[in-house]
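Novice: could you work out the structure for the sequence below:
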Amino acid sequence: MFDRIRRSFDLVRASAQVLRQDNHLLLFPLISAGAWLLLVAAFALPVFGLGPVDGMGEGGLYSIGFLFYVVQYFVIFYFNTALVGAVMIRLDGGSPTLADGLRIANARLPAILGYAVISATVGVILRAIQERLGFVGRLVVGLIGAGWALATFLVVPVIVTRDRGPMDSISESTALLKRTWGENVTGHIGMGAAFGLVYFGLAGGSVLLAILLLAAGAVSPVFFFLFGAVVVLALLACVLFQATLTGIYSAVLYRYAVDGSASAGFDKGLLASSFRQKS
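Specialist: Model prediction:
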């Protein structure tokens, strides 16, 4: 466990070195988050504000849910493609701009849309299984979801560099995974452990500080409101950094899977141990 946490922090440090060269890479997940909030509002207002949900029927709800999944995934994959495209330019020695990343994503719109539709279909099917089978369904969904996340981990870099369709990109992502890390891959070492500790420390420290301030009895409600706002902004900043660093990591990992190179100061041994085998 401690070895996994250490390697997770090593990935954070290596990815941060790339980010320091191009701080504007943070704009891609930031714009994506803003677009996602607008998307949620666009779906929530008509469904919950302008009409009764109960009268729509199960079919109508699933149709709206599927459409929401498609548009949501499209937004996420579009800006992930732009981010990874910009990172690829940096790995090739260039100096990418926001426009460069968006240009690459615009050139891959059909593949991004197709991948969004496939992912939405998988998401709706898994949601239906979970709702109908209860606890067993949650176990099944957890296993299938983990396998799907693993198989598609390199899809966006494939779309960026190879300009392939969604099905071919999924197939190549799976093939690269098996060819580089073996047939019995069961999971990967990412940045989740490192950022999990960061989130836990931030949330726990905030709660502890709030308790101490309350015990002192000299804090106004306005201060607590501002304090809560700062904590929320700090958590959102961590989410933003995690999304950006994960995009950088996926681009570097794809390069390693293709030609065995360790780009941008990443340790080759760290990349080689990114995925673990079934015991």
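
Novice: switch to C-alpha atoms for all contacts and neighbour counts from now on
Specialist: Fine.

Novice: any idea how far Pro221 is from the nearest residue to Lys268 once chain neighbours are set aside?
Specialist: Among residues not flanking Lys268 along the chain, Ala262 sits closest, at 5.2 Å (Cα to Cα, 6 or more residues apart in numbering). Counting by Cα to Cα, to the nearest Å, the separation of Ala262 from Pro221 is 52 Å.

Novice: and these two? Which one has more around it.
Specialist: Ala262 (19 against 8; other Cα atoms under 10 Å).

Novice: wait, the more buried one touches Ala272, no?
Specialist: No. The criterion here is Cα atoms under 8 Å, and Ala262 misses it with Ala272 at 9.5 Å.

Novice: who touches both of the two?
Specialist: The contact sets of Ala262 and Ala272 do not overlap (Cα atoms under 8 Å, 6 or more residues apart in numbering).

Novice: residue boundaries of the strands in this protein?
Specialist: 185-188, 275-277 (DSSP state E).

Novice: one more, please, to line up against the first structure:
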Amino acid sequence: MRLLQRLKTGLVLTKDSLSLMNNNRSLFVFPAVGGIAGLTFLALFFGVTFGLLAVTMDGVMIVGLFFSYLALTFVTTFFSAGLVHQTREVLGGNDASLKRGMAAAWKVKGHLFVWSLISATIGLLINAIENSESRVARLLGTIFGVAWTLMTFFVVPVIVFEKSSTTGLFKRSAETFKQTWGEAPITLVAINIVGAIVAVPFVLPGIYLINTGVGIVGIGLVLSGVLLSFLISQTLQGVVKTTLYLYARDGKRPEEFDNVDFDDLTNESAGRSTTQTPSYGGVQ
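Specialist: The predicted model follows:
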């Protein structure tokens, strides 16, 4: 498949994923609950941190911040796993369920924690490099950050559906990305664009009101835009990566994506072993 065709496929996939989300709005509950849980943890953590700041050593603070980042990463990954699992259920013609999604994520909590630990560590390292005074280091940090995001794009679906070993997570995620090297990046870009489009009608008026002295209303609009953008972007990303993963792995087309040209992925996955392939309803 030519590059332009892959890019087109990624855009159509994003559009159809938005339609799927609109028809199954219960999927939004996963990033919503995950976001609330993460914000609650942050409030508790920083409340205790600032309360003890006067008697806390810098080294302890750094350790505390790392563990807070780890906890937030785990919470986000946990609810993302539930979303991925329930997206498959929706593609199979079933209704999404927070309870079933959380139960599925709990079954792989160990794998999710290990991945969160790795992700938090690498994330902090990338952030440190990107904030370096060296322009070369910042450039390398940005390049590595993008490569890391793409290479690990399918880690959560691999954990949920395959329960691979730690090394297997990266191998399977990288293999799946290799099959979707055009679609995956363009969907990431499209998701960010969708998030920005959702936020702009709230953020711009909010900034204007803040600058004109109506601070409370302005701040409320900005926060509403940011939260709505987060909710839609996270849900859309879960739907997209699940759909791409399932099709790249099994070569089965979800009925909701009949107009998406997955032919090249079918050809690439045809020769691969499917001994671990589960069956899904609602796919052809």
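
Novice: drop the TM-score for these two in here.
Specialist: Once the chains are laid over each other, their TM-score by TM-score structural alignment, normalised by the length of the first structure reads 0.79; 258 aligned residues with a Cα RMSD of 3.3 Å.

Novice: can you say which of the strands of the first structure is nearest to Ser8 of the first structure?
Specialist: Of all the strands of the first structure, strand 185-188 sits nearest to Ser8 of the first structure, with 10.4 Å by Cα to Cα.

Novice: that closest one vs the second structure, average offset?
Specialist: If you overlay the two and look at strand 185-188 of the first structure, the average distance to its match in the second structure is 6.8 Å (mean Cα distance after the TM-score superposition for the first structure).

Novice: again with stretch 76-89 of the first structure
Specialist: Looks like 0.5 Å for stretch 76-89 of the first structure (mean Cα distance after the TM-score superposition for the first structure).

Novice: return the set of buried residues in that stretch.
Specialist: Residues 76-88 are the ones in stretch 76-89 of the first structure that count as buried (16 or more other Cα atoms under 10 Å).

Novice: same thing with stretch 102-117 of the first structure?
Specialist: In stretch 102-117 of the first structure, counting by 16+ other Cα under 10 Å, buried: Leu102, Ile104, Ala105, Arg108, Leu109, Ala111, Ile112, Leu113, Gly114, Tyr115, Ala116, Val117.

Novice: closest one of the residues you listed to Val40 of the first structure?
Specialist: Ala116 (16.4 Å).

Novice: excluding sequence neighbours, find me the nearest residue to the most centrally placed residue in the first structure.
Specialist: Of all residues in the first structure, the one closest to the mean position by Cα atoms, centre = their mean is Ala243, 5.6 Å from it. Distance criterion Cα to Cα, 6+ apart; nearest residue to Ala243 of the first structure, sequence neighbours excluded, is Pro29 at 6.5 Å.

Novice: what lines up with the one you found in the second structure?
Specialist: Counting by TM-score structural alignment, Pro29 of the first structure lines up with Pro31 in the second structure.

Novice: show the contacting residues for its match.
Specialist: Contacts of Pro31 of the second structure (Cα under 8 Å, 6+ apart): Thr76, Phe79, Ser80, Leu83, Leu231, Gln234, Thr235.

Novice: for Leu228 of the second structure, see how far away it is.
Specialist: 11 Å.

Novice: likewise Ile207 of the second structure?
Specialist: 16 Å.

Novice: quick check: the longest helix anywhere in the first structure compared with the second structure, mean distance?
Specialist: In the first structure, assigned by DSSP state H, the helix with the most residues is helix 109-151. Once fitted to the second structure, helix 109-151 of the first structure is off its aligned match by 1.6 Å on average (mean Cα distance after the TM-score superposition for the first structure).

Novice: again with stretch 241-258 of the first structure
Specialist: So stretch 241-258 of the first structure averages 1.1 Å relative to the second structure (mean Cα distance after the TM-score superposition for the first structure).

Novice: and the contacts of that stretch?
Specialist: 11-12, 15-16, 18-19, 25-26, 28-29, 80, 83-84, 87-88, 153-154, 157-158, 176-177, 180, 190-191, 195, 261-264, 266, 271.

Novice: I'm done for today, thanks for sticking with me.
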